Every structure is written in C-alpha cells, then in structure tokens.
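Participant: no FASTA, just this:
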C-alpha cells in the first residue's frame, strides 16, 4: 500500500527525485572517500614527515568536504519539496474523496477517524518519504561502498564484518516484530482520543449542565492512557534498539583495534589503513543503523497508507449514474413513489412505502413523532442519502438518473442544525450563489427576519462569523441559514425543522414573507409545531416510517388519529376547534 501510494504521487516529480538521488550519491561518495585521504595523510605525510603531502591531501579533503556540504543542502532541499508536495497532494485527494461521501460513508469511518487519516496519517507517510530520500538513498551506497573500501584496506580484518552484520540484523528483526502491531494499535487509539475529544468539545454545554465533567475527564483519561501506554511500549523498544546497535558497533571497533594492532605489529598493515578501516567500519554500522531507523518508520507509514487507501478506495453510494443527464427544472414538483430507506446495519427500515406529491407553488409539510423518519426523508431529495427502494421524481425526472450538480443547484436546504462557516455574514449568505449582490442579500435577510440584528452588528454584512456560528444565538443562526437558502432562489426549498428556535411572532412573520418569495417554488417543511404547518396546502403525517395520513389541517383532524393526537398535545380544545 505504501509503495503504491508513493509511486502514484511521485510521478509528477521524477526530475526532482533524480536530482535527489544524484546529489545523495555524490555526498555519500565524498563521505566514503575522506577516510582514504586521511589514511594517506597519516601513512605518507605524518609517519614519514612530508608537509607537501599533508597540504595536498588536506586541500583535497577541504574541497571534497565543501562539495559534500553543498550536495547535502541541495539534496535536503529537493527531498523536502518533493515530500511536502506529495503530502499536499494526498491530503487534497483525501479531502476530495471525503467531500464526495454520503452520510452513510461518513458514518462508517467517523469524522474523528477521517480527520486523523487526513492529518496524522498523511504526515507519517510524508515523513517516511522524506527519510527515504535522505537515508535510504545514501545508506545502501555507504554500506556497500564501506565494505568494498574496507576490503581494499585489509581483507583479513574484514572478517569481523561477518560477525557484526548478522547480529545487527537479528536485533532489528526481533524489535520490528514487536513494533508493527504497536504502530497499528497506536493509530486506532489516536482515532479514539480524537473521537472523545470531539464529543466533549461539541457537547461541552450538556456536560456542564449535567455536572459530568469528572466522568468525561475519566473517559478521556482512559483513552489517553491507552494511547500513552502503547506509545511508551513503542518508545521502549526503540530505546532498546539503539543501545544494542551501539554496543555491537563499539565491540566491533574494539575488535578492529585489537586485531589491527597485531597486524600492524607484524608489519601486515599500516596505521593510516587501520584508522581508515575503523572509519569504514563505523560508516558501515552507521548505514545499518540509518536503515534500521528507516525500517522502524516504514511499518508505521505502511499502516497509515493502508488507512489512507481505505478512504481513497471507498466509493460513495451517492454518485452520478453512467448516463446521467442534467436535470431540467420546470417548477420543481416533487413526487415520492413508494420510497423506502434502511440505514446500514439496521434491522428494520426507517422509511417504508412513502408516496405523496409536493406540488410547485404549494407548501407541503411533514410532521410526526421523534424518530418517524422526517429528516431522513428530506435528506433523500438532494441525495445526501439514496433511497433503498422506490424512487423520487422532480418534474417527472428520476433524481438518480440526473447529475448531482444539476439536482442540488436547484435545491435550497436549511438543515435541522443551522451551521455557519467562519468568515463574514456576506460570505455565508453567498455560499450557494457567490455572484449575489448586496441588495439581494438584504432582501433575503428581510424575508428571514434577520435584517434588524445584522444591521445592528458591527460591520453589518461584513460582521465576522466564528466557526459554526458560535457568536450568534440559535434563532439568529436559523434565520441566517434560511436567508442563505433564499439567496439561491431555488426551485425547491427544504426546511428541516428550521423554525424551532424562533418565537411564535417571528415564525409567523417569516412564514408570511416566505409565501411571496416561494409562490412559484416547491416548499417542503419538516416541523414539530402545528402552528408552523397548519396553513400548508398538504400535510403528510409520518408514524414509524410510514404515511399515517395526508391532506389539509382540517381534513387530517377528521381522518387521522395520529395527527389529531399531535394537535391535541400542543393546542387547547378551543384552539383545535
């Protein structure tokens, strides 16, 4: 998975990758050549005193070192640019994929996990790629070159390598067997911490209202402690690895000096050659340790790549059909034909055999008890979810046979939870229609009964909006969300309990103003309050996912016991009559 991910995203940067490889080769070659020059200074310039040799070889060492520095800086620069660019591209691809998900796919992964995969997981892959450029290119060159140059210095003494390398590889293998499962567990635990943290931030008011701070702290502490324990185990194995490798390296150096001294005493080796041999031994061990460090990073990056591909390889259940055609709106009449929907993993459908027609120029209301499927039904119209049975038609056209863009461009949705984006009031109102003029914004605000508090805000239309609209009350957010839908001037308006935070007087004024704006549009309203829907041209009553009655307010009072129960629970006997 990791190799596939990297290969796909490195294609546009072949030139930069080639430059990194060449620069790393030159840098490593310079590093390998320096001990040989140093040995020459000792054996030809120091032992038989010869200042000319020292200056000559020393000068070459300075030139090579300078070239080594230039190559190292340039290689790091190009490697960093490529790695960061690949990380950016993967994040873009993840965001684009997640943006295409329906509510079903988002629910399967969970928002905290999707955030972790887009941030932490991509960062792990990005860092592994950077380390590959800076380590894995130079480590093999340094290791192989070190062995060849060590053999060139003294073949007999090189036998020590046959003892060192198997021990190092055995240590690495044992540690990696423990690390890979820990890396996989740590990523899941990061998801869990993010999930708990997100819940507590979003529900902080409820937590405080029910005095559950200590309970939630304990829940977070549990998730945090689990992650900390896994990371500690990982750190312990990694901490064990480096001392073990250094112990092997130091024992190798002692052995080289010990046996090298005997060979020098026997006249079979020179002092400079021994010095160079020790340097090459250390370079070989350094190459192994660098590879070892990289190998420790790769399993975690591989786990992250798997998690990234789980998202990228997931296709949204809501997508354009192969032969999808643009939807042509002609009034926006909505026709539900035996529509049903079942949530993934649910034992029973939440909607069954829903059939009714919402005519253009009329208001159709949907009412029912909590859990009756009202919001789910509304979400089927813009295809935030796809019906699992039956079909929905707009002006006679099956919504699953048309393009999503053409479908949604003619729909103005005001969700149950009014959400505003960080920016300004104007940028939020223009969210669905960027070219709208200020006059059109003010007109929408007047209809939505929001113009007064917007005028009183500092900057008016340019007043800052915090993320989620946290600097506005619930009623203000609802009215701004309604104004945002009005600015689009869609053929179909969907109001999902969008008047619940308004007082009765504001609700009445808003509905009266809406009639004029929506006289040529289809209006579908989900509401809990009878006063909000009593004057609707058609009211659809839902009960346990089925249509329990439909008609006008007066007709339903006579024909639907379910509707009458709802009315009697909200109005007095005199008001019902």
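Facilitator: Ah, there it is. Values in this document were obtained by computation on a predicted structure and should not be read as measured data.

Participant: can we go C-alpha only for contacts and neighbour counts from here?
Facilitator: Will do.

Participant: what about the helices in the stretch 1-150 of the chain?
Facilitator: Applying DSSP state H, counting those that start in this stretch to the stretch 1-150 of the chain gives helices spanning 2-10, 14-40, 51-99, 103-109, 111-116, 122-131, 138-153.

Participant: quick one: the most centrally placed residue in the chain and residue 289, what's the gap?
Facilitator: With distances taken as C-alpha atoms, centre = their mean, residue 118 lies nearest the centre of the chain, 2.5 Å away. Between residue 118 and residue 289 the computed distance is 30 Å (C-alpha to C-alpha, to the nearest Å).

Participant: Mean neighbour count and distance to residue 196 added to the helices of the stretch 1-150 of the chain, as JSON lines?
Facilitator: Output for these, formatted as JSON lines (neighbours: other C-alpha atoms under 10 Å; distance: least, C-alpha to C-alpha, whole Å):
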{"stretch": "helix 2-10", "mean neighbour count": "14", "distance to residue 196": "29"}
{"stretch": "helix 14-40", "mean neighbour count": "19", "distance to residue 196": "41"}
{"stretch": "helix 51-99", "mean neighbour count": "17", "distance to residue 196": "21"}
{"stretch": "helix 103-109", "mean neighbour count": "15", "distance to residue 196": "15"}
{"stretch": "helix 111-116", "mean neighbour count": "19", "distance to residue 196": "9"}
{"stretch": "helix 122-131", "mean neighbour count": "23", "distance to residue 196": "21"}
{"stretch": "helix 138-153", "mean neighbour count": "20", "distance to residue 196": "42"}
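
Participant: out of those helices, which comes closest to residue 353?
Facilitator: For those, proximity to residue 353 was assessed by C-alpha to C-alpha; helix 103-109 is nearest, at 20.9 Å.

Participant: Residue 122 touches residue 302, doesn't it?
Facilitator: No: using C-alpha atoms under 8 Å, residue 122 is not in contact with residue 302, being 10.8 Å away.

Participant: Next up, a structure to set beside the first:
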C-alpha cells in the first residue's frame, strides 16, 4: 500500500521539472488511444485467449458443423416435397399415356419448352398428390431442423463456457499484472481510467465474444455448406450468387475501417468519464464546500457529450453495414429468381430445386449480412481488447532475484550510500545522499513540501528503484532481496488511514494472516483501539464501510496503528500519521505510535515538529538533500534550517493589534 504522498510527489516533481506530469495518462485516456491500433493483431491476440480451451473449441466446431449440416440439407428435402405437390397437380391434367409418349407428342407439336419441363419432372400421368409421400418428406425435414436446433443450442452453451473461462483468465492476468506494475505507472494513470479498463472494457470483451463467437461460426459454416449444395443444384446459379460476395466484402471493409477509430474513441472517452465520476464522488465534500458543483457538472457534460458523439458515430457508421448488405442480398435474390425461372422453364431445373436454391441464396447472403452486422460488435470488442492489452503490455518493475538474499539477523540497521534518484530525467531530486540509521533508532524526517521526505521512504520500500548508489538492510543490498521479503519486515502508518469493508478485527489483522483473536485484542489495547471497540454495539465485529466513514478520522488512524503493531515489523514508517486528527486524538495516536516504536527502527515523516522532539536523529531535508541532522536540542542550538521551521510553528509572532 502506498501513501498519498507517494503519488503526489512524482507528479509534483515532474511538473517542477517542466516534464509532462500526467502526459502518459492523458495519452492513454484520449490521445493515441483515439487512433485505431493494430486491429488484426489485437483480434488474433484476443482469439489466443481461447487456446487453453482447445478441446472445447474442437467440440464446439464439431457441433457447429453438425448443426449447420442438418440445417443446410433441410431446404433440399423440402424441395422434394414441392416437386411431389407440383407433380400431383400436373398429373391429373395429363392424358393416361406413358410420360415418354406425352413428351414425344409435345415435341412433335413443336412445344419443346413444355416437353423439356415435363421431361425434367418426376410425374405420373393421371396420378393426384401423394400426401403420404409428402408427409414423410415433411417429417424428415422437421427432424432435420429439430436436430439442427438441438446441436445449435448445445453449441451455444459450450460457447458460453469457453468465453467465460477465457474472460476469467483475462481478469486473472490483469490482477497479476497489477502486482508487477511499478508505482510509477499508477502515478501517470487516472484512477477512473484504470478502473474502466478492468471493468467496462473486460465486460465489453465478454459480451462481444459471447454474442459474436457462436453466431460467427454458424454463419461461416452455413456459407460453406450452402455454397456446396448450390453448386450441386446449379453451378450457373451458384456462380451468379457468388458475384455479389466481393462487393459485400469491399463495402464491409470500407465501412469497418471508418467505424474502428470511433469505437476506440468511444471506450477511451468512457475511461475519461469514469475517471471524472470517480474523482467527484471521492471528493464530493470538497466539491460542495468550494461550490464547484456547476464546474463538475460542466466537466461531466463535456465528457458525456464526447461519449455520446463518439458512441453515436461508432454505431451509426457500423450500422450502415446491415442495410448495405441487405440491399446487395436483395439484388442477388432477384437475379437468382429470374435466371432460375428461365432454367425451370427450359427444363434444366426442377421447380423444387429452384425453390431450394432460392432458399439457399437467402441462407447464403443472410450469414454474410450477419457477419458484416456483427462487425460493430467485433470492432467494439477489439477496441476494448486493445486498451486491456495496453495495460498488460505496460512496462513492469524489474523482477526479483532468482535467489533473493536475506539478512542473517534482522536488527534494523539501514544505510543509504551515495543514493541518487529523480522522477523525471532532467529534474534531479535526491543527489548523493548518505545516511546511516542504527537498529532501534527513531529517525524523524522534516522539511518543506517537495523536499523529498516521502521519496526517501519510497526508495527504502522499493516502490521506486534508485538511479545510483546503494541501500542496505543489515548489510544486505535491498535490490538483492525480494520485494515481498523486504516489505514483510516493514510496517507503514500513512497520513490517510486506509480501511476496507469488513470488521474492525479483520482490518487490524490485515497484515497478519494467522493472527488469533487474543493477539488482535492485545494489539488493540496497546494502541488504544480497545476502548473504541468497547463502546460500539458489535465491538470488534463492527462492520466498517469501504472507507471506514462510520468512524472518526482519529479512530481510523488508531486502527491502522494497531494493524502495524500486530504485524510486528522490524522497520516502522510513519508518514504524517497525525496530520489529519485533532489535538486530543493526536495525543492518543502519539502514545500508540510510541508503543509501536519500542525496539524498532523507525522513520517518522512529520510536519508537526512537536511530535518528533524525542527522536534520536532528526533529518532536515531541502531539495532532496539532508542539510542538517542531529537531535532536537542540538539542531535548535545550531540555529539553522530546523530552528527556522521550529520557530515558525511555535515562536509567538509579534503582531500589532491596533
């Protein structure tokens, strides 16, 4: 967990150095992200998320092929029923002669068209409609369509399993990525933007895959199956139907190319809107105090209007695909119907086959239209995937050593040896700092805002890596230790008390997984939390809000002190731990921290100099350098930077009140 100062400091120093303090954050939120990235590459990477489910994917494909196979054969079977009915209507009107003789007679009369058509039909002169045969054919067709529906339903369920597992693993990857990201990344990213990628974008990926994956497979298989049977029925009509395919592909590609940047912009604008909402919600008290409701509403309207515009353009442009495909499909339908009718009239094609082919032509263009229509969902999903992949591809903190070092005995000796660090390349902050802290000492760090006080402990915790020099713990370079091993020996109490939704006991035991109830109560008594629990109805089992708003600031701070006490750290860091509490509560917090500091090496960052008078060593920092060090009495006698700070706080100013 990091202190608020940790995040404010780099931004402040970056700004001081003239660099783009939040440049990368703005870039990700609405700069480069608005430009379409690698759609093909991101799509393939998105599909690779499904690779762990190979067996299910094979089963899914097999079910799709079977379902489409039954569905595609259906119209051909129905064509046989049409031929039976047509033959039953024509048969009674023919003379009771063999069909060959009737055909020969028509040719002798010069009526070749009727002769060809009759020759192509399976008709028995004088015979009416065979309803039994028609019924059998219809039952077979019904059975085929039912089987197709069943297999399609199973495939849909399997698709849901595959997609949800893939998204589950994607969320796991994002969570694991957070653990490997340096604090520098979060300094440069608006909180709402990061949350939007983890929630909105991943949900959009899930919905896009769920809605398109099954239908896309069915559509592609349908196109292939229908195309095969179209060539079986009539190669000429099949070629005619294929003429419109390149036109469909061209129009879809052109429209899709224009829609993709709008989807990118839509989701990046969503991230900015979420960031603003989160910011205003978190600071709603300050917004009201300073009367900034109108400004906050105006900013919301600006982002909301931007989201409306981007969303409207994305949906409008991509929505042009479906009517365009339907128009081309209708042209194809008319062309097939006209040529097919001529083929039936010439006896080259039966009426049932023409009916089946017309159905196939619909089945052929409909999946193509569906694929084109799903382009907006696919583009939206890929746009979100690009944003999530950008998070997953962000530069990580350096890995821990394969065989991390550990001090033989942890006593708490800390050394800074010629340490230099800067947040921005051209803005030095700490230069050649050398410091030795003996075990059990309490070191107070004071100085003006921006002097580098919090940065010093951030480097000790390896929230940031030093540019040069060396920091050791009991003689072991902390860069050779694992971060987890280093931080497990360190306890922090921060200016803003961070509590989570849970009981008071759970919050105290946050850093000590195996803590017993007795240990929790012991820590609470040592840090004056026990009294708070005794006056609450549910005691230690009182459930706190997510931010602990049902307790006072001082009570929340005491709980964080108890948490650090229970963890029994070797090194203690107190970062402005009493700056947000009243004077009476400050006394309680100070007493709790005094108990906590016993026998531990402690670093205390404070603006209230009254809280660090008893420190063994006081470091005065200015511009990243230690300008003075010593105990309280020595530094006051030196009449330097510390004395000036102290007198500013405690010396009675001479004022005129006339």
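Facilitator: Received the coordinates, thanks. Quick caveat, the model's predicted, so the values are computed rather than measured.

Participant: Make JSON lines out of the helices of the stretch 1-150 of the first structure and add distance to residue 359 of the first structure.
Facilitator: JSON lines is the format used below for the helices of the stretch 1-150 of the first structure (distance: least, C-alpha to C-alpha, whole Å):
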{"stretch": "helix 2-10", "distance to residue 359 of the first structure": "50"}
{"stretch": "helix 14-40", "distance to residue 359 of the first structure": "58"}
{"stretch": "helix 51-99", "distance to residue 359 of the first structure": "31"}
{"stretch": "helix 103-109", "distance to residue 359 of the first structure": "27"}
{"stretch": "helix 111-116", "distance to residue 359 of the first structure": "37"}
{"stretch": "helix 122-131", "distance to residue 359 of the first structure": "49"}
{"stretch": "helix 138-153", "distance to residue 359 of the first structure": "71"}
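
Participant: Out of the ones you listed, which gets nearest to residue 199 of the first structure?
Facilitator: Closest approach to residue 199 of the first structure among these is made by helix 111-116 (9.5 Å; C-alpha to C-alpha).

Participant: list the helices and strands that closest one packs on?
Facilitator: If you count contacts as 3 or more C-alpha pairs under 8 Å, 6 or more residues apart in numbering; DSSP states H and E, helix 111-116 of the first structure packs onto helix 159-202.

Participant: Tell me roughly how far the helix it packs on lies from the second structure on average.
Facilitator: Comparison of helix 159-202 of the first structure with the second structure after fitting gives an average deviation of 1.7 Å (mean C-alpha distance after the TM-score superposition for the first structure).

Participant: Show me the helices in the stretch 451-600 of the second structure, by range?
Facilitator: With DSSP H, counting those that start in this stretch as the criterion, the stretch 451-600 of the second structure has helices at 453-460, 483-488, 504-508, 517-526, 530-534, 553-567, 583-597.

Participant: could you measure the aligned residue in the first structure for residue 233 of the second structure against residue 144 of the first structure, distance?
Facilitator: In the first structure, residue 233 of the second structure lines up with residue 153, judged by TM-score structural alignment. From residue 153 of the first structure across to residue 144 of the first structure, the span is 14 Å (C-alpha to C-alpha).

Participant: if we can go back for a sec, quick check: the gap between the residue nearest to the match of residue 233 of the second structure when sequence neighbours are not counted and residue 50 of the first structure.
Facilitator: Leaving aside its chain neighbours, residue 153 of the first structure sits nearest to residue 273 (5.7 Å; criterion: C-alpha to C-alpha, 6 or more residues apart in numbering). Distance of residue 273 of the first structure to residue 50 of the first structure, given as C-alpha to C-alpha: 18 Å.

Participant: same thing with residue 484 of the first structure?
Facilitator: Distance, residue 484 of the first structure to residue 50 of the first structure, using C-alpha to C-alpha: 86 Å.

Participant: Looking at these two, which one has more neighbours?
Facilitator: Set residue 484 of the first structure next to residue 50 and count neighbours by other C-alpha atoms under 10 Å: residue 484 wins out with 28 against 13.

Participant: Quick one: residues contacting the closest residue to the more buried one other than its chain neighbours.
Facilitator: Counting by C-alpha to C-alpha, 6+ apart, residue 484 of the first structure lies nearest to residue 429, which is 4.4 Å off, once chain neighbours are set aside. Neighbouring residues of residue 429 of the first structure by C-alpha atoms under 8 Å, 6 or more residues apart in numbering: 441, 480-481, 483-485, 487.

Participant: Buried only: go through those for me.
Facilitator: For the contacts of residue 429 of the first structure, a neighbour count by 16 or more other C-alpha atoms under 10 Å gives the buried set as 441, 480-481, 483-485, 487.
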